[in-house]
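*Asks:* A structural model of the following input is requested.
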Amino acid sequence: MSFRVMMVSLVSGLLFGFGMMLSGMVDPAKVIGFLDISGQWDPRLAFVMGGALLVFAPGYWLLVRRRQQPVLGGAFNLPTSTILDKKLLLGATMFGVGWGMAGICPGPAVTSISGLNPAMIIFLAALLLGMKIAPLGERLMVKQTT
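*Replies:* Sure, this is the predicted structure:
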C-alpha cells in the first residue's frame, strides 16, 4: 500500500471518527433512542445518516460513475450482484439484532475505543471473533445444502 493511500485512509478515518464523536453517535443511548420508535424516539441519527448521504451521493456519482479507476489507482470494488439471497438476509438480520442489542454500530464502536470503555472493548472483541468464525458458519451452511 502506497504512502498516499495510507494518508488518505488515515484522514478519511479521522474525519469519520471526528464526525461520529461530534454528532454524539458513539453514545449507545442515542442509537437506542433512534431505534426506539414506539417510545422516546430520537431522530438525530437519521439526520446524521442523511447528512452522510448528501455528501456521499454526489461524490459517488461524480467519481465512480465518471471515472475508469479510483483517484489513487487500482480498481473500483463495486458489488455486481443484486440478488437478495438467504445469506444476505441472514447476515443483515444478525447485524441488526447485534446493533439493537448493543445500541452501537461497528464504526462508532471503533471510534469510541479511544475512551477505553470496557463495554466497547468487549463488543469489539466479540465483533472480531464473529468475523473470524463467520467463514466456518458459511462452510457449514454450504455442507448442509449439498
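
*Asks:* C-alpha only now, for contacts and for neighbours.
*Replies:* Will do.

*Asks:* Show me which helix runs longest in the chain.
*Replies:* What stands out as the longest helix in the chain, according to DSSP state H, is helix 118-145.

*Asks:* Now that helix: buried residues?
*Replies:* 120, 121, 123, 124 (16 or more other Cα atoms under 10 Å).

*Asks:* now those in TSV, with distance to residue 69?
*Replies:* Output for the buried residues of helix 118-145, formatted as TSV (distance: Cα to Cα, whole Å):
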residue	distance to residue 69
120	37
121	37
123	36
124	33
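
*Asks:* Proceed likewise with the subsequent sequence, for comparison:
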Amino acid sequence: MSEARHPLFMPVIFVGGVVFGLGLGVSHMTHPEVVLDFLQIQDLGLLFVMGAGSLVMGGAIAIMSRTSQLAPLTGDVYGRRVKSLDRNVVVGGSVFGVGWGLSGICPGAAYASVGIGNYPILIAIAGMFVGAYVQGYWRELRAEPATGVAPADDG
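*Replies:* Take a look at the predicted model:
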C-alpha cells in the first residue's frame, strides 16, 4: 500500500460503513432469524442484499480500473489477486458456514445488530474474536521456528 492515503479515505470508509449498517438494518439482515430463514431457503432477501453490494463493487472496480492507474483513495495500483481454491479456503469456508448456520449470525450483520439494540449478540461477536485468535495462535504454532513462515498446506 502506498505511504500517503487520500485525505478523504477515512471519511469515505466511515460513510460506507454507515450506508452498509443502514442497509442491513432496513433489510432486517441484522436479525439472526432472517439469516436463518435465508439459509433454510424460506426468505431469499439476503440474495438481493449481497447482489446489490456485488453489483456496486463490481461496477466501481470495472470503471475505476479502466479510467485510472491508481485506486482513488489508497493510491495503490489496481491488480487482480488470484487466490487458488486450496485446502485453507475449503476448510475455512466450511467452518465459517457451520458457524453461520448454527448461529444465523454473519459478521457484518452482527456488528450492525448492536446498533439496533441487540446487545446479546456481543456474545457471538466475542466468540468470533476468540475463534480468530485461536486460528492465529494455531497457525503461529505450526510456523517453522527458523523462518517464521507457516508450512505449506499440501494436503
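
*Asks:* Distance-wise, check residue 127 of structure 1 relative to residue 121 of structure 1.
*Replies:* Separation of residue 127 of structure 1 from residue 121 of structure 1 (Cα to Cα, to the nearest Å): 10 Å.

*Asks:* cool, and residue 65 of structure 1?
*Replies:* Taken as Cα to Cα, the span from residue 65 of structure 1 to residue 121 of structure 1 is 38 Å.

*Asks:* Does the residue nearest the centre of structure 1 belong to a helix, a strand or coil?
*Replies:* With distances taken as Cα atoms, centre = their mean, residue 107 lies nearest the centre of structure 1, 5.2 Å away. Residue 107 of structure 1 falls in the helix class when you classify it by DSSP: H, G, I helix; E, B strand; the rest coil.

*Asks:* Look at the nearest residue to residue 7 of structure 2 once chain neighbours are set aside and tell me its secondary structure.
*Replies:* Of all residues not flanking residue 7 of structure 2 in the chain, residue 73 sits nearest, at 7.9 Å (Cα to Cα, 6 or more residues apart in numbering). Under three-state DSSP, residue 73 of structure 2 falls in the coil class.

*Asks:* I'd guessed residue 73 of structure 2 sits against residue 9; true?
*Replies:* Yes: with contacts counted by Cα atoms under 8 Å, residue 73 of structure 2 reaches residue 9, the gap being 5.3 Å.

*Asks:* more crowded one of those two?
*Replies:* Set residue 73 of structure 2 next to residue 9 and count neighbours by other Cα atoms under 10 Å: residue 73 wins out with 15 against 12.

*Asks:* and the more buried one, how far is that from residue 81 of structure 2?
*Replies:* 19 Å.

*Asks:* same deal with residue 44 of structure 2?
*Replies:* Applying Cα to Cα to residue 44 of structure 2 and residue 81 of structure 2 gives a distance of 30 Å.

*Asks:* So for these two, which residue has more residues nearby?
*Replies:* Comparing residue 44 of structure 2 with residue 81 by other Cα under 10 Å, the one with more neighbours is residue 44, at 14 against 6.

*Asks:* Pull the contacting residues for the residue nearest to that one when sequence neighbours are not counted.
*Replies:* Leaving aside its sequence neighbours, residue 44 of structure 2 sits nearest to residue 38 (Cα to Cα, 6+ apart; 5.3 Å). Residues in contact with residue 38 of structure 2 (Cα atoms under 8 Å, 6 or more residues apart in numbering) are 44, 45, 46.

*Asks:* With that, I have no additional questions.
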